[in-house]
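In: predicted structure and sequence below. I'll ask about it afterward.
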Amino acid sequence: MAPAPRAVWTSAPVYIPASDAPTMPIPMVPLPPATDSTPTESLSVESLSVESHAVRPATRSLGSRLVDWGLNILAVFGVVCIALTVLAFVGNYTIIMFKTGSMDPTIPQGSIAVVHEIPASEVKVGDIITVDRGVGLKPITHRAIAVERLGGGEVQIEMQGDANPNPDPVPYRVSTVRKVVWHAPGLAKQIVWLSNPYVLGAITLGAALLVLWAFWPKSNTGRREDENVHLSRS
């Protein structure tokens, strides 16, 4: 009686072809054994809430927004002042105030006007102009009712206020005048008030304090206590 065949174990893989076609063996790559020493990371709901809260932009306080508004107003006011200063020097523009009502109702008492210096030869009848009356006398602003050119750039102008029943006592012989190009009623008192040294000093001090507060270094101690608690727990 022939002995029974024994099973022989081998490390080489055995392939069973699905058909009669020749097949190529596929190399077997062993997998590393799983151990408990592999570090794993876990995220808790609390840590996620802390991270999401940390990246959230902080809401600006009302004081910060007021500071920004104040700085914007100061910037606009500064630009306007610079523009008016340049215009005054380059274009010979000045501002005058009407303390009397001789030009009512066209220019009421307490108004301000912007005047532009021009040669007297350019004055026409009907223009509202300001002329200098000499040493010790204040300039006068009235309407030109008669213009006579004398030559050499000099002009003799007769003037009268709109509210006056009669012309000015004597005509004015001038070579340059200041013509009214714009006027606004009721602003003379505000300009006089702003020109007060105490008012100017208070405005300057307030603007300086506002700028100092805006650019003062901010500390990092203002974090919320609940954020510190969450971060310590994580």
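Out: Now that the structure is in, tell me what you want to look at.
In: when you work out contacts or count neighbours from here on, use the C-alpha atoms and nothing else.
Out: Fine.
In: sticking with residue 96, tell me its helix or strand.
Out: strand 93-97 (DSSP states H and E).
In: other residues contacting that strand?
Out: In this structure, residues lying in contact with strand 93-97 by C-alpha atoms under 8 Å, 6 or more residues apart in numbering are 87, 88, 110, 111, 112, 113, 114, 115, 116, 117, 188.
In: mind listing the strands for the chain?
Out: 93-97, 112-119, 128-131, 140-151, 154-160, 172-174, 176-184 (DSSP state E).
In: mean neighbour count for these - can I get that in JSON lines?
Out: As requested, the strands of the chain are exported to JSON lines (neighbours: other C-alpha atoms under 10 Å):
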{"stretch": "strand 93-97", "mean neighbour count": "17"}
{"stretch": "strand 112-119", "mean neighbour count": "19"}
{"stretch": "strand 128-131", "mean neighbour count": "22"}
{"stretch": "strand 140-151", "mean neighbour count": "18"}
{"stretch": "strand 154-160", "mean neighbour count": "21"}
{"stretch": "strand 172-174", "mean neighbour count": "18"}
{"stretch": "strand 176-184", "mean neighbour count": "18"}
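In: also this one, for the comparison:
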Amino acid sequence: MSLQDRRTLQMVQALQTMQRQETSLTQQQPATLPTPNTSAQSAALVDSDDAGPGEPRLRHWVRETVLTVAALGGVVCLLSIAAAVFCDITLVMFRTGSMSPTIPAGAVAVVRAVPAAEVVVGDVVTVERPDALPVTHRVVRIDPNADGPAASRLLTLKGDANATADPAPYAVSGVRRVIVSQAHVGHWINRARSPIALGATTLLVGALVTWTFWPTAATAQPPARPGIRS
């Protein structure tokens, strides 16, 4: 065999060896694993947290209800204060039935302070009495008060359920006129103002707020973040 033939044979053997090595490396390379979809896992985790067991859902609903009721109560208090300060509007509770059946005993009326000069016959007004509680009756007669200031009036009042008018007219410069009334509300207000009702309400609200905002095992620990296993 000539020298040139030997060199040709060595080149062919070298090429065959390189091909065998490339084939072996290709077979040993691991298959590519699919990348986990972390966003889908996060969404699934959030969905599972939102769709928690019945107790967390109930606790969340009660908490939202308590906050909503408290907010509404605050708004009502603010509106009541604003009405009393800026519009001279207050409430009057009827303890007797002298204005029945129009305004029975136990009713509550919304009244507004007005000058006596604006009162007309037929209005139901509340007037102050020096040595007694205020009286709320219907105006049946209006006379000028010659012995008082120009804005003063002599009002003769009579209860709808009374057979006669009040014994003497009232000399007033201003009264509280009834705007609207609602029967039986006064009874509920009296019951709510009793010591037993106030104590029971305080205990109930305190227990409800404590149970609602007390941390649970689910809320005390932060949720674990999804990771990629090695």
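Out: Good, I have the coordinates. No experiment lies behind these values; they were computed from the predicted model shown.
In: just the TM-score for the two chains, thanks.
Out: Overlay of the two chains. TM-score (TM-score structural alignment, normalised by the length of structure 2): 0.71; 196 aligned residues with a C-alpha RMSD of 3.6 Å.
In: CSV for the strands of structure 1, including distance to residue 198 of structure 1?
Out: Supplementary listing: the strands of structure 1 in CSV, determined by distance: least, C-alpha to C-alpha, whole Å:
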stretch, distance to residue 198 of structure 1
strand 93-97, 21
strand 112-119, 22
strand 128-131, 31
strand 140-151, 30
strand 154-160, 38
strand 172-174, 39
strand 176-184, 25
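In: mind checking those for the one nearest to residue 60 of structure 1?
Out: Proximity of the strands of structure 1 to residue 60 of structure 1 was assessed by C-alpha to C-alpha; the nearest stretch is strand 176-184, lying at 39.9 Å.
In: mean deviation (superposed) between the closest one and structure 2, please.
Out: If you overlay the two and look at strand 176-184 of structure 1, the average distance to its match in structure 2 is 0.7 Å (mean C-alpha distance after the TM-score superposition for structure 1).
In: onto which residues of structure 2 does that strand map?
Out: Strand 176-184 of structure 1 lines up with residues 174-182 of structure 2 when matched by TM-score structural alignment.
In: can you list contacts of the matching stretch?
Out: Residues beyond stretch 174-182 of structure 2 that count as contacts (C-alpha under 8 Å, 6+ apart) turn out to be 103, 107-117, 123-128, 152.
In: out of the strands of structure 1, the one nearest residue 44 of structure 1 is which?
Out: Across the strands of structure 1 (criterion: C-alpha to C-alpha), the nearest stretch is strand 176-184, sitting at 69.1 Å.
In: chain center to that closest one, what's the gap?
Out: 32 Å (C-alpha atoms, centre = their mean, to the nearest Å).
In: how about the aligned partner of residue 137 of structure 2 in structure 1, nearest residue that isn't a chain neighbour?
Out: Using TM-score structural alignment, the partner of residue 137 of structure 2 in structure 1 is residue 142. The shortest distance from residue 142 of structure 1 to any non-neighbouring residue, by C-alpha to C-alpha, 6 or more residues apart in numbering, is to residue 161 (4.8 Å).
In: and the gap between the alignment partner in structure 2 of that neighbour and residue 103 of structure 2?
Out: Here residue 161 of structure 1 is matched to residue 159 in structure 2, going by TM-score structural alignment. Here the distance between residue 159 of structure 2 and residue 103 of structure 2 works out to 10 Å (C-alpha to C-alpha, to the nearest Å).
In: what's the average distance of the strand holding residue 96 of structure 1 to structure 2?
Out: Once the two models are superposed, strand 93-97 of structure 1 sits on average 1.1 Å from its counterpart in structure 2 (mean C-alpha distance after the TM-score superposition for structure 1).
In: which residue numbers in structure 2 go with that strand?
Out: Per the alignment by TM-score structural alignment, strand 93-97 of structure 1 matches residues 89-93 in structure 2.
In: centre of the chain versus the matching stretch, how much separation?
Out: The chain centroid and the centroid of stretch 89-93 of structure 2 are separated by 25 Å under C-alpha atoms, centre = their mean.
In: now the helices: where do they sit in structure 2?
Out: If DSSP state H is used as the criterion, the helices of structure 2 fall at 3-28, 38-50, 54-86, 185-192, 195-213, 217-220.
In: OK, contacts around residue 67 of structure 1?
Out: Residues counted as contacts of residue 67 of structure 1 (C-alpha under 8 Å, 6+ apart) are 210, 214.
In: relative to residue 168 of structure 2, how far out is whatever residue of structure 2 lines up with it?
Out: Taking TM-score structural alignment as the criterion, the aligned counterpart of residue 67 of structure 1 in structure 2 is residue 63. As defined by C-alpha to C-alpha, residue 63 of structure 2 lies at a distance of 57 Å from residue 168 of structure 2.
In: closest to the centroid, which residue in structure 2?
Out: Centroid check for structure 2 by C-alpha atoms, centre = their mean gives residue 68 as the closest residue, at 2.1 Å.
In: residue contacts, the equivalent of residue 125 of structure 1 over in structure 2?
Out: Correspondence of residue 125 of structure 1 to structure 2, assessed by TM-score structural alignment: residue 121. Applying C-alpha under 8 Å, 6+ apart, one finds that residue 121 of structure 2 lies in contact with 138, 139, 140, 141, 142.
In: which residue packs closest to the last one, ignoring adjacent ones?
Out: Residue nearest to residue 142 of structure 2 in three dimensions, not counting chain neighbours: residue 155, with 4.9 Å by C-alpha to C-alpha, 6+ apart.
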